[in-house]
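S.K.: The amino acid sequence is not available; the structure is as follows:
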């Protein structure tokens, strides 16, 4: 990021993100780890308070609808006052919801499922296994079903329906 923006150091980038966070333009969520020290030093994921900011500062020529949906889910989880983290060891799971600092739910946001369950469920399954959770939620643009995959219950729901819950 610092090279793309032409900034001097990682500390400068962290400072700018801190300024944006203090002004409530962006929010960050840390990587979940049982070690607080590892949580502090791991990279954080950044989400915008308004999806229009993503379009303004994006370096892409086309909209990343998947990132927009993920940002929308983040904002709703934040509105619901959830304690949020993300998971990443080999694969990434977008959101780990905790209560009393213990993971209680894992949520993955995917634009649309393409049929490659190993790839699409990978991060979610890794998080479910890591935190001893029996079921996980995948939010998509329009798909809805439930299945058991590798011994874990996977609930796939459209984001619009989840937002109305």
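M.R.: Here it is on my side, so go on. It should be emphasised that the depicted structure is a prediction, and the values quoted were computed from it without experimental measurement.
S.K.: okay, CA-based contacts and neighbour counts for the rest of this
M.R.: Noted.
S.K.: list the buried ones in stretch 45-62?
M.R.: 47-49, 54 (16 or more other CA atoms under 10 Å).
S.K.: so the residue positioned nearest the centre of the chain is in which element?
M.R.: With distances taken as CA atoms, centre = their mean, the residue of the chain nearest its centroid is residue 94 (2.7 Å). Using DSSP states H and E, the element containing residue 94 is strand 92-99.
S.K.: Against which helices or strands is the helix or strand just after that strand packed?
M.R.: Downstream of strand 92-99, the first helix or strand assigned by DSSP H and E is strand 102-109. Strand 102-109 sits against helix 65-79, strand 92-99, helix 117-131, strand 135-140, with contacts defined as 3 or more CA pairs under 8 Å, 6 or more residues apart in numbering; DSSP states H and E.
S.K.: Take this one as well and set it beside the first:
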């Protein structure tokens, strides 16, 4: 549901504006968190140019999560997973299931996995998932 009550009851994900501050709080998967934070900041920049763009994340009752759900108006436009992994087997094991489930639920066709340095196009069932390194995603053409 898109009601304010439901949105406010979701657990929040916290991102920081200055990644230098994050050096004060070291986490075991620190680089992955910095990558996800960089993606979030870039999405916020996109949101400044496209005020109808809403940024969410999705987690279901089985704790499957999609890092970023991009919505414009009523339509979900993109689903994005961010991972530090660059191993195809690990990426497929950890990231693909949630993307496929949520893409079916929201009828979304643009599925992206942003990784450290893995680049490929995965064909899974009837879906295509673009895997792109973070650096390449950051310099891409910003249109959907």
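M.R.: The structure has been received and is ready for your questions. Quick caveat, the model's predicted, so the values are computed rather than measured.
S.K.: mind checking what residue 67 of structure 1 lines up with in structure 2?
M.R.: The alignment partner of residue 67 of structure 1 in structure 2, by TM-score structural alignment, is residue 33.
S.K.: Also residue 147 of structure 1?
M.R.: Checking TM-score structural alignment: residue 147 of structure 1 goes with residue 122.
S.K.: Find the nearest non-adjacent residue to its match, please.
M.R.: Among residues not flanking residue 122 of structure 2 along the chain, residue 129 sits closest, at 5.0 Å (CA to CA, 6 or more residues apart in numbering).
S.K.: and that neighbour, that one's in a strand?
M.R.: Yes - assigned with DSSP: H, G, I helix; E, B strand; the rest coil, residue 129 of structure 2 falls within a strand.
S.K.: OK, contacts around the residue mapped onto residue 97 of structure 2 from structure 1?
M.R.: In structure 1, residue 97 of structure 2 lines up with residue 122, judged by TM-score structural alignment. Neighbouring residues of residue 122 of structure 1 by CA atoms under 8 Å, 6 or more residues apart in numbering: 91-92.
S.K.: Pull up the gap between residue 68 of structure 2 and residue 59 of structure 2, please.
M.R.: Using CA to CA, to the nearest Å, residue 68 of structure 2 is found at 10 Å from residue 59 of structure 2.
S.K.: neighbour count winner among these two?
M.R.: More neighbours surround residue 68 than the other of residue 68 of structure 2 and residue 59, with 21 against 14 (other CA atoms under 10 Å).
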